[in-house]
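Engineer: A structural model of the following input is requested.
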Amino acid sequence: MRTHHCNELRESDIDSTVTLVGWIQSARDHGGVIFVDLRDREGLTQAVFRPEENAEAAKLSHTLREEDVLRITGRVAKRLEGTSNDKLATGAIEIVVTDLEILNKAEVLPFRLDKELSNEDLRMKYRFLDLRRPRMARNLQLRHRATKATRDFLDDAGFLEIETPVLSKSTPEGARDFLVPSRLNPGQFYALPQAPQQYKQLLMVAGVEKYFQIARCFRDEDLRADRQPEFTQIDIEASFVDREDIIKTTEGLLQRVFKECLDKEIGGNFLRMTWHDAMNRYGSDKPDLRFGMEIEDLSDVFASSGFKVFSSALASGGTVKAINAKGFACVTTGQINNLTELAKLHGAKGLAFIKVENGEWKSPIVKFFSEEEKAALAEKMKMEEGDLILFGAGDWQTSCEVLGRVRLAVADYQKLLENDDQLKFLWVTDFPLLAFSPEEDRWVAVHHPFTRPRAEDVEKLQKGEYAKIRAEAYDVVLNGHELGGGSIRIHEQDLQSDMFKALGISEEEQIEMFSHILDAFKFGAPPHGGIALGLDRLVMLLAGEVSIREVIAFPKNNRGADLMSQSPADVEFKQLRDLYLRSVAKRKEEKLVESTNKDIEPSSN
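Structural biologist: Here you go, the predicted model:
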């Protein structure tokens, strides 16, 4: 239907006859001569309707409005002196229209497409219009290029793209599963995969050696700006590899993606940091390294402190830490209150601080410090005029996490990252294998149940020294965002069984939920490992967006709803009946009541 797209014509095309199609970005009446900016996904071209060229077309042009769909034919002409637009690639030319076909008329739009809209629900309801905007069209094209660069790189490296099932088995992997009832097997359910983890390990057992997949994943968890109930990850697994092999492959992949998408060169050999160091210095397992403000340990400074908050923390085996927000003594009372509430939200009882103003230390806690403590504090924190010192005291992990959150909030207040185009990549390694969950009263996997413990810590797993075990796991981080995580996997049946036991999964439950992978490990499973990168988050960072919803064609909102298609939605009774859902629920309830009654019946003895 066209000879060129709307971002293709240049001065070299002047006097050519062309045909373009697209939507009207804007229409302007200049004394009876109508100017139209015609838009397709590639860009804009200005068209002009003059009565002397085609009276009928010129007459029709007066009825045009934004988002009407047109097909125009005309002559490429140079714009008049002083009317060229340097901001447009096509800004030196225009199309003098000789023929007009209106392919479709548009009703008045619910919002303008040439302005940013803060009402996200309205954007989601009319997502098909929202995606017409140049920024959104650019994001979708960027996602395509990132996906293509990924496929090309991994293909060159000998990886095979293999699909794994979307309907699988519900097993405990950290998040809540989405369940799908089986009509053919009443009372039984599939689960949508949280990740293809077990399948890709089974592919390693099958001898595939190098696998990848642009995988759809599903997790029924609370949402936020960088989380969706359905998302896409670049899933990678390889056999006969160690951690360095996976890291090298991942760095090469990211280099290719950033070069092809943004024409940016990023060096290999990203910085590395252990999980303990990342938490200790930055209060986060995905630290943003674009600014300093590192956390300092002051436990030695206040070892004999008269300040009860600090002395109590140290006496109970905790720590005293602080950050120096250089030049932020101008912090307002409202900002201090907000930082204090943030600290409380993440486990602190409060947030002590010192302002250095006019040569004085302004704080209600300074009166409790000795002169020796003040001198040591000033030296260790490199305190100067205009600084703000913020303290955390308590157990080590809580103190680190609180100051990590406060650090990011202060950077936001100080606008430290405004217009910052740095790319700070980092590998975080040596995560804890297990963490104790007070809510569940059991040990849980920090990554997932198939992560291998460090070789020197395997014995600790068998001895039950769970708090001391490090994982052969690694995360790649960019500017404070986790791009992906991976590990070397367990490939021995006995070690995998020990890991399940540590997680409180009995032998009977292991057979019921994981017999397929435990059986597979009996038949010569190779050493293997891999990584999964969040494609949505990667493209979000490439595009400079702050939410992954901006790089997903049809996302859910923060309540997990698709406002455009109005899902989730009620379904007809017949559909529920076909799936036996009501009868299954009733039967399970009866069994539960029966089991409970049996438990409380008095013994016959």
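Engineer: hey, let's count contacts and neighbours off CA atoms from now on
Structural biologist: Fine.
Engineer: Which element, helix or strand, includes residue 530?
Structural biologist: Here residue 530 sits within strand 528-534, counting by DSSP states H and E.
Engineer: Following up with a second sequence; could you model it the same way so I can compare the two?
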Amino acid sequence: MEISLQDPVVDAMKIRISDDPKTTRKFVADFLDSPDGKVFLDNPDGQPGIFIGDVSQPMQGLGPLGYQYVMEGPEALAVENGDLLVLQARPNAPFSGGSTMLGNLRLALHKAAIAKGLIEAPKSTKFVWITDFPLFTPSSDSEPGQGGSAGFSSTHHPFTAPKTPEDVDLLLTSPSSAVAAHYDIVVNGVELGGGSRRIHSAAMQEFIFKDILKMKPERVEDFRHLLDVLRSGCPPHAGIALGWDRLMAVMCNRDSVRDVIAFPKSGRGEDQLVKSPNRMTEEQLETYHLSLRE
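Structural biologist: You can find the predicted model right below:
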């Protein structure tokens, strides 16, 4: 299927797989033939461009990219023998909806290379703070719980404060350019927690509801209790929610939190220990003075 994107953005990444181009080539072929690779071949924005560094090939295996790229391309993407270079096009639009396809492909390739013994599994613990998120991101459909009609929604949630006084000013002229006081902490590629500084001004909060997100009046009224409390006086405040189970999974070198929590649920949300959810017995209903109606 031929894909045509007008004025696309092209993302690129490089991964060191092996010293042998044949080994890298076989690894990529096996990955793309696997169920994990199918989603990337079926990408509605087009398949990724795969290039393998090979000194025995013309222009080190980058011939399709042209002589100018090989000679003047970004130094960070220069390939050595056995390197894997991946290019992926996407629409030229602001980020929205989480990871890019190339980001997901990078994680999948890294995991597959570790499983094949081509890349050593990380032994150290590395943390990074992700900051400077956009306060608002475009969305064709308003996010659940926001219910606005502005064509974009709050990236984190509608209670996140603008980061600086300059970002407050942008609310009047270019809301989509405003930066949020929102932050995530990531450990070894896993999001450990996230949080934000909250809006503590009732006037600003109501302005964002009504004038930025363009919520319906009845939806704004759902938050009237919050606006009333803010008007009563509220200091600047912030917080973060950390995923303790995620941290334990990283520390124990596990891929899933199910391996480190006491009572993991099944794929259908069932607790196998206490057999819930289940129908309450008459004795249980009587204890709490409850009755069931059809």
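Engineer: Quick check: closest non-adjacent residue to the equivalent of residue 194 of structure 2 over in structure 1.
Structural biologist: Under the alignment by TM-score structural alignment, residue 194 of structure 2 pairs with residue 485 in structure 1. The shortest distance from residue 485 of structure 1 to any non-neighbouring residue, by CA to CA, 6 or more residues apart in numbering, is to residue 475 (4.1 Å).
Engineer: Can you give me the neighbour number for the counterpart of that neighbour in structure 2?
Structural biologist: Using TM-score structural alignment, the partner of residue 475 of structure 1 in structure 2 is residue 184. Other residues near residue 184 of structure 2 number 19, with proximity taken as other CA atoms under 10 Å.
Engineer: Can I take it that residue 184 of structure 2 is in a helix?
Structural biologist: No: the assignment for residue 184 of structure 2, made by DSSP: H, G, I helix; E, B strand; the rest coil, is strand rather than a helix.
Engineer: any idea how far residue 122 of structure 2 is from it?
Structural biologist: Per CA to CA, to the nearest Å, residue 184 of structure 2 is found 21 Å from residue 122 of structure 2.
Engineer: Repeat that for residue 267 of structure 2.
Structural biologist: Distance, residue 267 of structure 2 to residue 122 of structure 2, by CA to CA: 29 Å.
Engineer: before we move on, what about residue 268 of structure 2?
Structural biologist: Distance, residue 268 of structure 2 to residue 122 of structure 2, using CA to CA: 33 Å.
Engineer: Repeat that for residue 201 of structure 2.
Structural biologist: Distance from residue 201 of structure 2 to residue 122 of structure 2, by CA to CA: 44 Å.
Engineer: Residue 205 of structure 2 too?
Structural biologist: Distance of residue 205 of structure 2 to residue 122 of structure 2, given as CA to CA: 43 Å.
Engineer: what about the two, which has more around it?
Structural biologist: residue 205 (21 against 10).
Engineer: What is the aligned counterpart of the more buried one in structure 1?
Structural biologist: Per TM-score structural alignment, residue 205 of structure 2 is aligned with residue 496.
Engineer: Its match should be in a strand, yeah?
Structural biologist: No: going by three-state DSSP, the assignment for residue 496 of structure 1 is helix, not a strand.
Engineer: give the contact list for it.
Structural biologist: Going by CA atoms under 8 Å, 6 or more residues apart in numbering, residue 496 of structure 1 touches 450, 490, 518.
Engineer: What is the neighbour count of the alignment partner in structure 1 of residue 236 of structure 2?
Structural biologist: Taking TM-score structural alignment, residue 236 of structure 2 has residue 527 as its aligned residue in structure 1. Under the neighbour criterion other CA under 10 Å, residue 527 of structure 1 is assigned a count of 18.
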